[in-house]
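Undergrad: coords below, sequence missing:
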């Protein structure tokens, strides 16, 4: 993971310098700021520092932190063709929509394993943002165009060498609540109202039971309705950020409204779960 996310980015920056590339738009993640502290409409400059040891996503997030640092450090550096390399780091939240194979499909599998009931994990009151992948893709194009003409921008309107939060109008919710709109047509029952610590205890018991089965040479249990420990911890963090910098400096406006994003994504997930009851 480190070789791809850090060494790969380092090699990419060097290739940009050798080829005289003028703009590099790097995709980071909001997870680099998720370490247990609350983010309540924070801007990039006001977001609290998170020590690498506190990052909820562990080595993955630490690698993404270092990769972003490399990209930002490379801003305005010379290339071998005499031009200068301009960089920006975009920080989208959890993504959904076309191409998603990790979030909504994972929640769907948990729901099926739990008797067609939406899983309960994280803190029910810990709201987080999610964004439609089409809107985040558009933000990358806007960032590219902005950096290509940044010489004409005032200091306050520049994004070169800066991180930028990219969100859209998807309503923030807890993690199961973020997935539910795309699974509503599958007639799943609402999630049980379980506290964070109740689920944590269930996860510990499940791990202990798995160890007992393994010790006695028994086959592993079937699909579990419990989430991974990492996802459960991720769902305890309140993380709602401001996209003011993206709007003011990049001219970013989500091209797809929430109803449009919902319709497009529901169609994608409907095709991703063939044979399921609609």
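TA: Cool, got the structure. Since the structure is predicted, the reported quantities are computational estimates derived from the model, not experimental observations.
Undergrad: CA atoms for contacts and neighbours, from now on please.
TA: Fine.
Undergrad: Please, where are all the strands along the stretch 51-200 of the chain?
TA: Applying DSSP state E, counting those that start in this stretch to the stretch 51-200 of the chain gives strands spanning 77-78, 84-91, 94-96, 130-132, 163-165.
Undergrad: mind putting those strands in TSV, mean neighbour count and distance to residue 62 included?
TA: Below are the strands of the stretch 51-200 of the chain laid out as TSV (neighbours: other C-alpha atoms under 10 Å; distance: least, C-alpha to C-alpha, whole Å):
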stretch	mean neighbour count	distance to residue 62
strand 77-78	14	24
strand 84-91	23	14
strand 94-96	21	17
strand 130-132	25	21
strand 163-165	25	16
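Undergrad: Provide a list of residues in contact with residue 92.
TA: 27, 28, 29, 30, 131, 136, 165, 166, 167 (C-alpha atoms under 8 Å, 6 or more residues apart in numbering).
Undergrad: circling back to that earlier point, quick one: closest of the strands of the stretch 51-200 of the chain to residue 256.
TA: Residue 256 lies closest to strand 130-132 among the strands of the stretch 51-200 of the chain, at 8.1 Å (C-alpha to C-alpha).
Undergrad: so what does the closest one touch, helix or strand wise?
TA: Judged by 3 or more C-alpha pairs under 8 Å, 6 or more residues apart in numbering; DSSP states H and E, strand 130-132 is in contact with strand 94-96.
Undergrad: what's the spacing between the strand it packs on and its chain's center?
TA: For strand 94-96, the separation from the chain centroid amounts to 6 Å (computed by C-alpha atoms, centre = their mean, to the nearest Å).
Undergrad: now stretch 84-96
TA: Centre-to-centre, stretch 84-96 and its host chain are 12 Å apart (C-alpha atoms, centre = their mean).
Undergrad: With distance to residue 200 added, can I get the strands of the stretch 51-200 of the chain in CSV?
TA: Shown next, in CSV, are those (distance: least, C-alpha to C-alpha, whole Å):
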stretch, distance to residue 200
strand 77-78, 47
strand 84-91, 29
strand 94-96, 22
strand 130-132, 24
strand 163-165, 30
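Undergrad: among those strands, which is nearest residue 217?
TA: Across the strands of the stretch 51-200 of the chain, closest to residue 217 is strand 94-96 (C-alpha to C-alpha), at 38.7 Å.
Undergrad: contacts for that closest one?
TA: If you take C-alpha under 8 Å, 6+ apart as the criterion, strand 94-96 is touched by 29, 30, 103, 104, 129, 130, 131, 132, 133, 265.
Undergrad: Structure two is appended below for comparative analysis:
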């Protein structure tokens, strides 16, 4: 009779591995000698040695196949924030995460690392050097965040040293970098439409923007430090670039780097926020008749006009975290990765 090989600690699965963060995580894990299985609704790339399983996050049997002989799982599957598809957020972030936990426990997975979000404690008002002991937001800024709160609670509450199932949550903030389908493309599109001329507020508000490689580094450190005797068990950790920057300075550096003008006209925060709230109410009232998607939502105004940056002290203490790429280098590398979005290139293609 053939002897079944003992699962290797270097064998892992990345749920959501076809996404922006997931792909960067998979690439780094392969570089570090891990054997990687990807589970996602779609396959967007191929890497030698990486096994792909396509399936629905709520299909436990499909997950169990992907998790065979896997001891470590990274769960970074989530719809992108900004959508108004509440049913999708609930299905993926809550129902899907319950299924992931059940499948992990049945498959004998020992460690589960969740990609959460620092926004789980953000209510649209200033947070300066926020620590992980801040309470969950009672009034989350959007439904995406509401489901991320419930998701994080599910994962952390599932941690059990007695059952040999350990969990930890990583809370990044403002992820950006090469291949990002959100921040830079949306920023450029907004600038091309002439809607990046205004600064909301006085422009002094500090925010964390975190390079994707630093987020990946934090995930892998957490996985490697997650042991029964470690303080990581059942805890959440902020992972950022640890370099709070003025929100509008960051936006300007990216825009100018791609050949666009930086925003320069100031609008009072309270005025823009008030208009955003009115538009939001108007959208709700008219929803049965017409679909309106206002540019300024209360959530976007709050993100652009308030302080929200977080302390990495706990991650430094418990897992030795330090950013591996500085903010300056990260912005340079990100801008250089989008030559097709440069103003002169797009202008030439249009003419």
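TA: Yep, that arrived. Predicted model, so just to flag it, every value in this text is computed and none were measured.
Undergrad: before we move on, the earlier item: quick one: which of the contacts of strand 94-96 of the first structure is nearest to residue 77 of the first structure?
TA: Out of the contacts of strand 94-96 of the first structure, the member with the shortest distance to residue 77 of the first structure (by C-alpha to C-alpha) is residue 29, at 23.8 Å.
Undergrad: so how far is residue 169 of the first structure from that closest one?
TA: 18 Å (C-alpha to C-alpha, to the nearest Å).
Undergrad: what about these two, which has more around it?
TA: With neighbours defined as other C-alpha atoms under 10 Å, residue 29 of the first structure and residue 169 compare such that residue 29 has more, 22 against 17.
Undergrad: Residue 261 of the first structure pairs with which position in the second structure?
TA: The alignment partner of residue 261 of the first structure in the second structure, by TM-score structural alignment, is residue 330.
Undergrad: Mind giving me the packing neighbours of whatever helix or strand residue 16 of the first structure lives in?
TA: Assigned by DSSP states H and E, residue 16 of the first structure falls within helix 8-19. When contacts are defined as 3+ C-alpha pairs under 8 Å, 6+ apart, helix 8-19 of the first structure packs onto helix 58-73.
Undergrad: Just list what the helix it packs on packs against, helices and strands only.
TA: Using 3+ C-alpha pairs under 8 Å, 6+ apart, helix 58-73 of the first structure is in contact with helix 8-19, strand 84-91.
Undergrad: Now render the ones you listed as TSV, adding distance to residue 213 of the first structure.
TA: Compiled in TSV, those are given as follows (distance: least, C-alpha to C-alpha, whole Å):
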stretch	distance to residue 213 of the first structure
helix 8-19	41
strand 84-91	42
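Undergrad: Show me where the first structure has its helices.
TA: 2, 8-19, 58-73, 104-113, 133-148, 175-179, 196-215, 229-234, 244-250, 258-272 (DSSP state H).
Undergrad: What is the corresponding segment of the second structure for the shortest one?
TA: The one in question is helix 2 of the first structure. With TM-score structural alignment as the criterion, helix 2 of the first structure aligns to 90.
Undergrad: what does the matching stretch rub up against?
TA: Against stretch 90 of the second structure from outside (C-alpha under 8 Å, 6+ apart): residue 147.
Undergrad: Show the end-to-end separation of stretch 177-189 of the second structure, please.
TA: 17 Å.
Undergrad: buried sites along it?
TA: 177, 178, 179, 180, 184, 188 (16 or more other C-alpha atoms under 10 Å).
Undergrad: now do stretch 33-42 of the first structure
TA: Using 16+ other C-alpha under 10 Å as the test for burial, stretch 33-42 of the first structure gives 33, 34, 35, 36, 38, 39, 42.
Undergrad: Contacts only, for the second one.
TA: Applying C-alpha under 8 Å, 6+ apart, we find residue 34 of the first structure in contact with 50, 55, 56, 234, 237, 239.
Undergrad: what's the answer for the third one, then?
TA: Remark: with contacts taken as C-alpha under 8 Å, 6+ apart, residue 35 of the first structure is in contact with 50, 51, 54, 55, 56, 237.
Undergrad: From residue 140 of the second structure, how far out is the counterpart of it in the second structure?
TA: Counting by TM-score structural alignment, residue 35 of the first structure lines up with residue 123 in the second structure. Distance check for residue 123 of the second structure against residue 140 of the second structure: by C-alpha to C-alpha, it reads 5 Å.
Undergrad: Residue 190 of the second structure now?
TA: Shown here: residue 190 of the second structure relative to residue 140 of the second structure, a distance of 25 Å by C-alpha to C-alpha.
Undergrad: Comparing these two, which residue is more hemmed in?
TA: Neighbours per residue (other C-alpha under 10 Å) separate residue 190 of the second structure from residue 140, with residue 140 holding more: 20 against 14.
Undergrad: The more buried one contacts residue 147, correct?
TA: No - taking contacts as C-alpha atoms under 8 Å, residue 140 of the second structure lies outside contact range of residue 147: 9.4 Å.
Undergrad: Mind putting the contacts of residue 92 of the first structure into JSON lines with distance to residue 71 of the first structure?
TA: Below are those laid out as JSON lines (distance: C-alpha to C-alpha, whole Å):
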{"residue": "27", "distance to residue 71 of the first structure": "10"}
{"residue": "28", "distance to residue 71 of the first structure": "10"}
{"residue": "29", "distance to residue 71 of the first structure": "14"}
{"residue": "30", "distance to residue 71 of the first structure": "16"}
{"residue": "131", "distance to residue 71 of the first structure": "23"}
{"residue": "136", "distance to residue 71 of the first structure": "19"}
{"residue": "165", "distance to residue 71 of the first structure": "16"}
{"residue": "166", "distance to residue 71 of the first structure": "17"}
{"residue": "167", "distance to residue 71 of the first structure": "21"}
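Undergrad: The match of residue 261 of the first structure - nearest residue in space that isn't next to it in sequence?
TA: Leaving aside its chain neighbours, residue 330 of the second structure sits nearest to residue 211 (6.0 Å; criterion: C-alpha to C-alpha, 6 or more residues apart in numbering).
Undergrad: Fine by me, thanks again.
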